[in-house]
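Trainee: Test case, fold it:
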Amino acid sequence: MVPIIAALLFIILPILQFTFPPKLQTTQTVRVINKQIKHNRQLTFSLGKTGSFKINPIEFPHLGPLNAPTTFVKLYDYTCQHCRAQSAALLPIQEKDLDQILIILMPTPLNSNCSPLIQTTLEQHKYACELAKLSLAVYRAMPQQYEQYHHFLMQGQSPPSPEKARAFAESLIGINNLNIALKHPYIAQQLNRSTELYRMIDSPLPILFTGTHILKGFNPKIDLKSILKQYSTLQ
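Mentor: As a prediction, the model looks like this:
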């Protein structure tokens, strides 16, 4: 019975997310352990009874300096309208404090072709896997080009077509580099990690870890900066 209920939830969640804009809310406090390992940081997020997960920021696509005092972790889908709206709201906050904020990005496609949690793929998410893989491939091949590529995928109300997304990726890192990166095990590994975290949180996207809380969904009527100041180290 439990597996059946879980399967039904992941069929219903994307539909509800498309039909009813999710409200921004907080859940239980998240305990974060920050360790310095040689030249890298390792973050451990404790989610209570749900479990915990570890992140070495340098292994993930990210925006901002790795040594920034404020760290956010974001689960999102390039084809998710609420994710795109949150990204647009985050951008001016990050640009104002470029050296103060690190945003670790974990693309989480709402598409059954690359996520075992999604049973029914909605029309607006049909290219979610392609866009997520392209973004991860760009980061894998040339991390210095990732920020420009991520913003390209996120600009506007709708994502670019897979053809335009691939063409821009090729212009940034080259056709051969892109093809090699797309075949690398890193792509599947990162999608598996984001999918597992999505399963643990069990909430509509976007999901934003602030360091002390989890913000689920996004409501554009709420002042995101005020929320982040309340639930993170952002000044």
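Trainee: use CA for all of it now, contacts and neighbours both
Mentor: Noted.
Trainee: Give me the neighbour count for residue 224.
Mentor: Here the number of neighbours of residue 224 (other CA atoms under 10 Å) works out to 17.
Trainee: Once you drop chain neighbours, what's closest to it?
Mentor: Counting by CA to CA, 6 or more residues apart in numbering, residue 224 lies nearest to residue 89, which is 7.0 Å off, once chain neighbours are set aside.
Trainee: go on, residue 42?
Mentor: residue 56 (4.5 Å).
Trainee: The one you found touches residue 45, doesn't it?
Mentor: No. Using CA atoms under 8 Å, residue 56 is not in contact with residue 45, being 11.4 Å away.
Trainee: residues shared between the contacts of those two?
Mentor: Residues touching both residue 56 and residue 45 (CA atoms under 8 Å, 6 or more residues apart in numbering): there are none.
Trainee: Before we compare anything, build this one as well:
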Amino acid sequence: MIATVPALETDRLQHRSTSLKSTNSKLGLVPLSFFAATTTLAAIALLLSGYLAYVGFMSSQVVGCDGGLFNCDHVLTTRWAKIFGVPVSMLAVTLYLVVIVAIGFLRSGRDSFRRIASTVMMASAAVATTAAVWFISIQVFTIGHLCPYCLVVHACGVLLLALMLWQYPSAWIKTGYSMTVGVVAGVALIAVQAFTPAPQTFMIETNETLSTPVTTEPFAAPITVDGESKPNSETKSKADNFDAPVAMLFQPLWFATGMLQIEAGASANATPRLVPVSGGRKTLDARKWPVWGNVDGKYVIAEMFDYTCEHCRNTHRAVRDAKAQLGGDFGVVMLPVPLHRSCNDAATSNAPERADACEIAALAVSVWLIDPTKFTELHDWLFAQARTATEAKAQAETLVGKARLSQELAKGTAAKYIAKNIILYKDAGAGTVPKIIFPTTTLVGEVGSGSTIAEFARR
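Mentor: Take a look at the predicted model:
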């Protein structure tokens, strides 16, 4: 009797091992409910990933997700949305195509196909789940905005893994290897994103029609008299140029920090500094618009931006770096384009974080109209961090005085500038800001390198 106990225990262990091997080697046809559930999840993830990949390649805006905490456009234009310059959603498209093919083989009559398919699905679901943990963490703790489309894709990946583990509970030991491979692949993706240089987050638009500098005379500026905009008697219409309203009559002419305030009577004698905008279809006389830097520098470009836009704020740091490299040869015509429908009918939403955009832009232009020497200081201050309209107004009053600011705002000239900026913005295709406009090229989206801006300026 004593000798038979080990024998019985050995038989029991052998039976358990044989049962496990049988379960692992013959998975059987999956139930239709499992097949339908996994196919639905993979199809949803594939379609949404495909849409996000399209948005990433085209630099277009995501439908119904552009404001507040849930801001897909913000998430998809960060460095974390790409790997080696390719939208990460394109990798998801590839992954879920593989998953859908594998799901099909789970209904195959051949056991070897089913085993391979289950292994591929387990590894793919593990990759998707690892990526989900990473990208959700990035959105919550680093970006500060969420992309609902992305979250749905991540949820599909996690649910696929849960369904696989539920369907094959006795095969966990064997599928653990494929899960490990999937997790390692996901960690490799994370390492590449975290430890390689940030990919380019802007799109380059090229206009070959501007191979030579624009030399056409600009429109004469309308002159503001007692709050009314009246055309200069010498105005001549030219289709390929664009004019700015001049703010105040009989003001002295002076240069300061590279900017010029024009006296109405002297504007005809000043040599125009023409800067192409809107893909070269129009030109601006930089002397009649807010300029950050030197209006007479060798490299004068234009920028469309929104003071409430974080990508614009980040790009301004690169603009400052470019100025440090180019010195007094560099100037930027500043064209604030508030992305809020209260003053911009081309804006896609009334997102809460854009609520003060129109007022802040008007304050900045008004300060330039009153005293160009103060504009650079206010512009840099506005882009140092996120500001409210109340904070911006207080700072503007400190720089030019409360009474002068109120008087200038009441004239409405700043609003006319912004309205014309919006026309230029529409001509440039609207959509994403910032837009940094060079004679033959426009950089659309956040630019993180001052060297990049300096390089394009020198071309």
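Trainee: Can you tell me what the residue nearest to residue 224 of structure 1 aligns to in structure 2?
Mentor: With TM-score structural alignment as the criterion, the equivalent of residue 89 of structure 1 in structure 2 is residue 318.
Trainee: and its match, what helix or strand is that in?
Mentor: helix 310-326 (DSSP states H and E).
Trainee: Give me the range in structure 1 that the helix or strand following that helix lines up against.
Mentor: Note on helix 310-326 of structure 2: by DSSP H and E, the next helix or strand toward the C-terminus is strand 330-336. Using TM-score structural alignment, strand 330-336 of structure 2 corresponds to residues 101-107 of structure 1.
Trainee: ok so, going back, neighbours of the residue nearest to residue 42 of structure 1, just the number please.
Mentor: 17.
Trainee: same deal with residue 449 of structure 2?
Mentor: Neighbour count of residue 449 of structure 2, defined by other CA under 10 Å: 18.
Trainee: is it true that it touches residue 320?
Mentor: No. Taking CA under 8 Å as the definition, residue 449 of structure 2 is not a contact partner of residue 320, at 9.9 Å.
Trainee: Let me see the ranges of the helices in structure 1.
Mentor: Counting by DSSP state H, one finds helices in structure 1 at the ranges 2-19, 81-96, 128-141, 146-154, 162-173, 175-182, 185-201, 224-230.
Trainee: helices or strands up against the shortest one?
Mentor: If I follow you right, that is helix 224-230 of structure 1. If contacts are counted by 3 or more CA pairs under 8 Å, 6 or more residues apart in numbering; DSSP states H and E, helix 224-230 of structure 1 sits against helix 81-96.
Trainee: in the helix it packs on, what counts as buried?
Mentor: 81, 82, 83, 84, 85, 86, 87, 88, 89, 94 (16 or more other CA atoms under 10 Å).
Trainee: Out of those, which comes closest to residue 35 of structure 1?
Mentor: Nearest to residue 35 of structure 1 out of these is residue 94 (CA to CA; 23.9 Å).
Trainee: which residue packs closest to the closest one, ignoring adjacent ones?
Mentor: residue 101 (6.3 Å).
Trainee: repeat for residue 321 of structure 2
Mentor: residue 450 (4.6 Å).
Trainee: who's in contact with that neighbour?
Mentor: Counting by CA under 8 Å, 6+ apart, residue 450 of structure 2 has contacts 317, 318, 319, 320, 321, 322, 323, 325.
Trainee: Now distance to residue 157 of structure 2 too, for those, in a markdown table please.
Mentor: Shown next, in a markdown table, are the contacts of residue 450 of structure 2 (distance: CA to CA, whole Å):
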| residue | distance to residue 157 of structure 2 |
| --- | --- |
| 317 | 37 |
| 318 | 37 |
| 319 | 40 |
| 320 | 42 |
| 321 | 41 |
| 322 | 43 |
| 323 | 46 |
| 325 | 46 |
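Trainee: Map residue 428 of structure 2 across to structure 1 for me.
Mentor: So, by TM-score structural alignment, residue 428 of structure 2 is matched to residue 201.
Trainee: ok, which stretches of the stretch 151-300 of structure 2 are strands?
Mentor: Using DSSP state E, counting those that start in this stretch, the strands of the stretch 151-300 of structure 2 run over residues 203-206, 223-225, 228-230, 254-256, 259-261, 274-277, 282-285, 291-293, 299-305.
Trainee: what about residue 408 of structure 2, distance to residue 105 of structure 2?
Mentor: Residue 408 of structure 2 sits at a distance of 72 Å from residue 105 of structure 2 (criterion: CA to CA, to the nearest Å).
Trainee: Next one: the nearest residue to residue 342 of structure 2 once chain neighbours are set aside from residue 340 of structure 2, what distance?
Mentor: Excluding its sequence neighbours, the residue lying closest to residue 342 of structure 2 (CA to CA, 6+ apart) is residue 358, at 7.4 Å. To residue 340 of structure 2, residue 358 of structure 2 is 7 Å away according to CA to CA.
Trainee: hang on, the earlier thing: does the helix holding residue 318 of structure 2 pack against any helices or strands, and if so which?
Mentor: Going by 3+ CA pairs under 8 Å, 6+ apart, helix 310-326 of structure 2 lies up against helix 372-384, helix 450-458.
Trainee: can you rerun that using 7 Å?
Mentor: helix 450-458 (3 or more CA pairs under 7 Å, 6 or more residues apart in numbering; DSSP states H and E).
Trainee: and stretch 203-212 of structure 1, how far out from the chain's middle?
Mentor: Offset of stretch 203-212 of structure 1 from its chain centre (CA atoms, centre = their mean, to the nearest Å): 9 Å.
Trainee: just stretch 165-181 of structure 1 next, same as before
Mentor: Between the centre of stretch 165-181 of structure 1 and the centre of its chain there are 21 Å (CA atoms, centre = their mean).
Trainee: Give me the nearest residue to residue 320 of structure 2, chain neighbours excluded.
Mentor: residue 450 is the one closest to residue 320 of structure 2 (CA to CA, 6+ apart), at 7.1 Å.
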